[in-house]
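Engineer: With the input below, show me the fold.
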Amino acid sequence: MPADQIHLVRHGEVFNPQRVLYGRLDGYGLSELGRQMAQAAADDLASRGRPVAAIVASPLQRTRESAAPIEHAFGLEASIDPRLIEPENRFEGKRMLGEQSALKDPRNWRHLVNPWRPSWGEPFRSISTRMLAAIDDAWRAADGGDVVLVSHQLPIWMVHRALAGASLPHDPRKRRCALSSITTLERRGDRFVEVDYRDPAAPLSASATDVGAV
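Structural biologist: Okay, here's the model as predicted:
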């Protein structure tokens, strides 16, 4: 029997004192606030009283650390699926805001020629395709219950837009995918549909820094 619901959980705040776009770079784990956010997501999932059959995480440090309190809440060990990873980005390690913004350096402008693809990283269609494949495999592999997938903002947002039939190119300032948020899907017939969105870490967000997402 496949899964009942799929919960897409974004990681919590990352320790990023230089405020760079960290992308897939090593060494970017959760801050103390990020750990509290991850715990809020785990508490929300546990409070629903729904059985969780499996937990799957992106291989990056921040998602594995965000999966830890969910693992503890349900007594499960997360598996790793590289398809849940953050997209590649040519601006990794660079500041994107302020006087030292990489966007102000003419040497970087060649990476900005096509925001609809986008020209600075993995194509939007590639992101949505791999994410939907990972979701479908996780749904089929479950023996009933729910599955939790811990991933990143842009991959989760690509799933949202793909399922809504919206254009994948978008304004990144308008993404509805907060730190440690939970986007829930169900299978209806031959497709997935989004049935819920929650932001359990909202009370912590006022003091959070979220500048490193792709």
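Engineer: Please count neighbours and contacts with C-alpha atoms only from this point.
Structural biologist: Will do.
Engineer: Quick one: end-to-end length of stretch 97-111, please.
Structural biologist: One end of stretch 97-111 sits 17 Å from the other (CA to CA, to the nearest Å).
Engineer: Give me the buried stretch members for that stretch, please.
Structural biologist: Ala102, Leu103, His111 (16 or more other CA atoms under 10 Å).
Engineer: do the same with stretch 163-170
Structural biologist: Leu163, Leu168.
Engineer: And it, end to end?
Structural biologist: 15 Å.
Engineer: Now do the SS call for the residue lying closest to Ile127 once chain neighbours are set aside.
Structural biologist: Ranked by CA to CA, 6 or more residues apart in numbering and with sequence neighbours excluded, the top spatial neighbour of Ile127 is Pro155, at 6.1 Å. Three-state call for Pro155 (DSSP: H, G, I helix; E, B strand; the rest coil): helix.
Engineer: Assess the claim that Pro155 and Glu88 are in contact.
Structural biologist: No - using CA atoms under 8 Å, Pro155 is not in contact with Glu88; the gap is 11.2 Å.
Engineer: In the protein, spot the helix with the most residues.
Structural biologist: helix 124-141 (DSSP state H).
Engineer: distance between the helix or strand following it and the chain's centre?
Structural biologist: As assigned by DSSP states H and E, the chain's next helix or strand after helix 124-141 is strand 146-151. Here strand 146-151 is found 10 Å from its chain centre; the criterion is CA atoms, centre = their mean, to the nearest Å.
Engineer: that older thread, which residue of Pro155 and Glu88 possesses the greater neighbour count?
Structural biologist: Shown here are Pro155 and Glu88; by other CA atoms under 10 Å, Pro155 has more neighbours (26 against 16).
Engineer: Contacts only, for the residue nearest the centre of the chain.
Structural biologist: Closest residue to the average C-alpha location of the chain: His152 at 1.8 Å, with CA atoms, centre = their mean. By CA atoms under 8 Å, 6 or more residues apart in numbering, His152 lies in contact with Val9, Arg10, His11, Thr63, Leu84, Ile85, Glu86, Ala213.
Engineer: To compare against the first, here's the next sequence to fold:
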Amino acid sequence: MARIHLVRHGEVDNPEGILYGRLPNFGLTERGHEMARRVGEHFATASAPPVELVCSPLLRAQQTITPLRQRLELPVFTDDRVIEAANFFEGQQVNARRLSEPRNLLRLYNPLTPSWGEPYRQIVLRMQAAMASLRAKLAKHGPEAEGVIVSHQLPIWMTRRAGEQRSLVHDPRKRECDLASITSFTFESSTLVSVSYESICADLQPGQAVAGA
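Structural biologist: From the prediction side, this is the model:
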């Protein structure tokens, strides 16, 4: 059975605490680079190392996959479909005062879609399409090949909830998707048979919630 691992990027250097979203030039902190090294070690020493690597175009994701690329000496395919979710509040410090501003309040009318960003269903569809493309590549390596996609918290969490047939509407504070964590999807042919989660950098997580994702 083929497996695809969705890996969240490592910790981002964001001293101003803004919602960086798809903004360029947000790279990893020193701790984030340590998380990336651990991701590389984890997969490079696995019994079945990945044979295909895919990554979001954003800097923090590209830096996270670099140690793994170097360890396995594999090319990385950059796929725009696994990029961070679009968000109206990108570039702002998201707090109660900012959210209460009239221009921002207009965006908060429907948390089910959500009205302030890319629709949850749209995120799932593009992530699933990227995973289907990766499964087609993995099939060329054999029925039990594995691949890695480095992406972002919300796209990974939405894909997991869809895979587990749960509602896409959720409390963002309760997402199970640590920095540099691994959410794995096992397929038999094109059928998803299981989803699992592992936080390989639990000891490196920051002490408070991270702005952006």
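Engineer: so how much does the longest helix of structure 1 differ from structure 2 once superposed?
Structural biologist: Its aligned residues in structure 2 lie a mean 0.5 Å from helix 124-141 of structure 1 after superposition (mean CA distance after the TM-score superposition for structure 1).
Engineer: which residues in structure 2 does that helix match up with?
Structural biologist: Mapping helix 124-141 of structure 1 onto structure 2 (TM-score structural alignment) gives residues 120-137.
Engineer: these two touch, right, Ala145 of structure 2 and Ser47?
Structural biologist: No - when contacts are counted by CA under 8 Å, Ala145 of structure 2 is not listed as touching Ser47 (11.4 Å).
Engineer: what's next to the match of helix 124-141 of structure 1, contact-wise?
Structural biologist: By CA under 8 Å, 6+ apart, stretch 120-137 of structure 2 touches 2, 4, 52, 79, 81-82, 85, 113-114, 147, 155, 158-159, 162, 168-169, 190.
Engineer: Which residues belonging to that stretch are considered buried?
Structural biologist: Buried residues in stretch 120-137 of structure 2 (16+ other CA under 10 Å): 120-121, 123-128, 130-131, 134-135, 137.
Engineer: Out of those residues, which is nearest to Leu204 of structure 2?
Structural biologist: Closest approach between these and Leu204 of structure 2, by CA to CA: Met127, at 26.9 Å.
Engineer: measure the closest one to Gln205 of structure 2 for me?
Structural biologist: Met127 of structure 2 is 25 Å from Gln205 of structure 2, by CA to CA.
Engineer: count of neighbours near Gln5 of structure 1?
Structural biologist: Neighbours of Gln5 of structure 1 (other CA under 10 Å): 22.
Engineer: Touching, it and Asp143? I think so.
Structural biologist: No - in this structure Gln5 of structure 1 lies outside contact range of Asp143 using CA under 8 Å: 11.8 Å.
Engineer: So which residues of structure 2 form helices?
Structural biologist: 30-44, 59-72, 96-99, 102-105, 120-139, 153-163.
Engineer: Could you check these and tell me which one is nearest Ile18 of structure 2?
Structural biologist: helix 96-99 (11.5 Å).
Engineer: ok, back up a step: among the contacts of His152 of structure 1, which ones are in strands?
Structural biologist: Among the contacts of His152 of structure 1, the members falling in strands (DSSP state E) are Val9, Arg10.
Engineer: Count the neighbours of the closest residue to Arg37 of structure 2 other than its chain neighbours for me.
Structural biologist: Using CA to CA, 6+ apart and skipping residues adjacent in sequence, the residue nearest Arg37 of structure 2 is Pro67, 5.6 Å away. Residues contacting Pro67 of structure 2 under the criterion other CA under 10 Å number 21.
Engineer: And Pro67 of structure 2, what's its match in structure 1?
Structural biologist: In structure 1, the residue paired with Pro67 of structure 2 is Pro69, using TM-score structural alignment.
Engineer: swap in Gln92 of structure 2?
Structural biologist: The alignment partner of Gln92 of structure 2 in structure 1, by TM-score structural alignment, is Lys94.
Engineer: Check Glu11 of structure 2 too.
Structural biologist: Match for Glu11 of structure 2 (TM-score structural alignment): Glu13.
Engineer: what's near enough to touch the nearest residue to its match once chain neighbours are set aside?
Structural biologist: In space, and not counting its chain neighbours, Glu13 of structure 1 is closest to Gly34: 3.9 Å by CA to CA, 6+ apart. Counting by CA under 8 Å, 6+ apart, Gly34 of structure 1 touches His11, Gly12, Glu13, Val14, Phe15.
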